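Novice: Fold the following for me, if possible:
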Amino acid sequence: MKVAIIVLNWNQPETTHECVDSLRNIEYRDHVIIVVDNGSDIEKYNRLLSLIKENESIKIVRSGKNLLYAGGNNFGYEYAKRFDPDYVLFLNNDTIVDRQFLRRLVDFMDKHNDVGVVSPKIYYSEKPDTIWHAGGYVNFLTGKIAHYGLREKDDSRWNVAREVDYVSGCALFIRRQVFDRIGGFDESFGIYTEDVDLCFRVKKMGYKVVYVSDSIIWHKLSISSGGNVSFFKIWNKFKSNIKFFLRHCPYYMLPITITMYLVTSVVALLILKLGFKPER
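Specialist: This next block holds a predicted model:
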């Protein structure tokens, strides 16, 4: 089964190179790596070209402008179609992968035709025994969208594959035919929640979304801060989450969902104002 691996780069040539370097060593060989330069500065783009050399299994394409996560990945997928993949993996450039991670995702999907999307177990790279993502859940009663296992030590709880509400776009593995049917990522979401929306649309088609525990990667995200947090990020996440709730929340729960989410968003802004950095 052919896999197209799409990696977005935006002004991070060294980080992207490290990701691609780890992909060179994976066991599953029937794949093509497509690096999408998502509108980087020309100096950064040239640096990317100097670090990553194209060959039969590694391609570099340039979008010309920053299309954000959804647009950049849709752009990369349009290019990937020429390789006629059976599966597509959308992978963050700030990840390092285990040698067997892709084989285990492919094997799981090959054995479960009712599954449309899967994702590996994702650890913090700076603390490899601590989980960043083990699938995700949406609680419409509280307006919460969150990861399972966040900041938890890895133990037997996280060693079983299970159905989840969504998986992170950090490493989202999907059947090509399913991605075609749903029309790709919804680019109107901006920079957040497009992965959650995609998974919910896949589930509405009758497919399952599953966390695959024996496939692992590492994410270069600070366990103490969750990355840089700003009013800009909180505001954009707020807009995207509201859009998601309006689209997918049961209508009879929508008033309480929106109310609870407004309350938690105000709390997040207060925390930011006080100088703390909440986890994404």
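
Novice: Going by C-alpha atoms from here, please, whenever you check contacts or count neighbours.
Specialist: OK.

Novice: what sits against Pro120?
Specialist: Pro120 makes contacts with 101, 105, 134, 171, 211-217, as judged by Cα atoms under 8 Å, 6 or more residues apart in numbering.

Novice: Now show me the structure for the sequence below, then we'll compare the two:
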Amino acid sequence: MRKSLWVGKWPKVSIIISNYNGLQLNLVIDSLTSVLNCDYPNYEVFLVDNASMDRSVQIIKRKFGKNRRLKIIRNPINMYSQGLNLGLENATGEYIAFFNNDIEFKSGYLQKIINLFQKEPKAALIQGKLLYFYDHKMIDSAGETMDIYGNPITIGAGEKDLGQYDRQTKILSASGSASAIRRSVVNIVGDFDPDFGIGYEDMDFALRIRLKGLKVLYQPDAVIYHKRGKTDLSNIVRVKVRWHFNKNRLATMIKNYPVFLLLKALPITILLYIAAGLWEILIKRKFSLGFTRFTAIIWILRNLPSLLRKRFTIRGDINQKGEESMLNLLSNTPLFKSFLSFVRAK
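Specialist: The predicted structure is shown next:
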């Protein structure tokens, strides 16, 4: 009786963990163990496997198959954004928490996230404080933003945690590695863009939330640990991911920016693509990575009618204060620094 009352006090949370080759990278077992042992009393877990080439699914079934909280969803293709949507389709919770396969829980994490949702009725997306798993005194992320040219900026990344990010605040976007949404927001802004694959799907989602006048918040009391950087860095994967990021940066701008900002930023961003692509091909001799700049522009041109239809849907009914808040939270990065961000991208 006590247990049912305790569970009833807390709304149900659906936890969605994205996995690709997490067994081979020695990540997913530890992460899933941490999640299934979390101290939140009312939750379900969906492990979405994005067509892993290792034996992730088989080993997870063998090790955790008897845990009634866990359900495994197999995505037939390695498309991260489509995997997130598969998780959304199956989730039954009032709130949904997203995690990559390289996180570890700290006690009370979900409780603090849910408490903030309940205190802030207009909060649609919340991120806690991400610390480096291998050094708990180093910040991994205290929120996400970008400049007008689409260069992503992780707030606080690599800084020593001295309490400088201990204040609850508004952020432009939340880390895709660990964040949570109110389930009802999907009915308002739609799901993750399935054409994105990987990269900027979280930023695009957050901008759509802001354009509806809803809040994206940072909750520093909710701490979680992240093993950033442990991923499949084979050349084929790196090129594929770079291409998705390049096209999705432009797509995010086209879908969400007001006309005046789009006319200002998009031509410069394309010029930066061309300059950075030539730099990578001619100077750095990274031909495959350099060509992704140009093939991304070609993809945008081919898919422009679809992108404009999405833009019409998103911007056809926006909240003016929400748009002002979005614009105020974009980073004011000088153009030269933006170019350096392009050419230094791995």
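
Novice: TM-score of the superposed pair?
Specialist: The TM-score (TM-score structural alignment, normalised by the length of the first structure) is 0.87; 272 aligned residues with a Cα RMSD of 2.6 Å.

Novice: Including distance to Val267 of the first structure and neighbour count, could the contacts of Pro120 of the first structure go into a markdown table?
Specialist: Shown next, in a markdown table, are the contacts of Pro120 of the first structure (distance: Cα to Cα, whole Å; neighbours: other Cα atoms under 10 Å):
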| residue | distance to Val267 of the first structure | neighbour count |
| --- | --- | --- |
| Phe101 | 38 | 22 |
| Leu105 | 38 | 24 |
| Ala134 | 25 | 32 |
| Ala171 | 29 | 24 |
| Tyr211 | 30 | 28 |
| Val212 | 33 | 24 |
| Ser213 | 33 | 21 |
| Asp214 | 36 | 16 |
| Ser215 | 35 | 21 |
| Ile216 | 33 | 21 |
| Ile217 | 32 | 22 |
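
Novice: Among those, which are located in strands?
Specialist: Using DSSP state E, 171, 211-217 are the members of these that sit in strands.

Novice: sorry, back to before: redo the contacts of Pro120 of the first structure as TSV? Include distance to Tyr252 of the first structure.
Specialist: Output for those, formatted as TSV (distance: Cα to Cα, whole Å):
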residue	distance to Tyr252 of the first structure
Phe101	41
Leu105	37
Ala134	29
Ala171	33
Tyr211	29
Val212	33
Ser213	35
Asp214	38
Ser215	38
Ile216	38
Ile217	39
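
Novice: quick check, nearest of those residues to Met205 of the first structure?
Specialist: Tyr211 (18.3 Å; Cα to Cα).

Novice: per the alignment, Gly135 of the first structure corresponds to what in the second structure?
Specialist: Using TM-score structural alignment, the equivalent of Gly135 of the first structure in the second structure is Gly143.

Novice: count of residues packed around the alignment partner in the first structure of Pro258 of the second structure?
Specialist: When the first structure is aligned by TM-score structural alignment, Pro258 of the second structure is paired with Pro250. For Pro250 of the first structure, the tally of surrounding residues (other Cα atoms under 10 Å) stands at 12.

Novice: Give me the secondary structure label for Pro250 of the first structure.
Specialist: Per DSSP: H, G, I helix; E, B strand; the rest coil, the secondary structure class of Pro250 of the first structure is coil.

Novice: Distance-wise, check it relative to Thr257 of the first structure.
Specialist: 10 Å (Cα to Cα, to the nearest Å).

Novice: cool, and Arg175 of the first structure?
Specialist: Taken as Cα to Cα, the span from Arg175 of the first structure to Thr257 of the first structure is 31 Å.

Novice: Equivalent analysis for Leu68 of the first structure, please.
Specialist: Distance from Leu68 of the first structure to Thr257 of the first structure, by Cα to Cα: 27 Å.

Novice: Many thanks, we can stop here.
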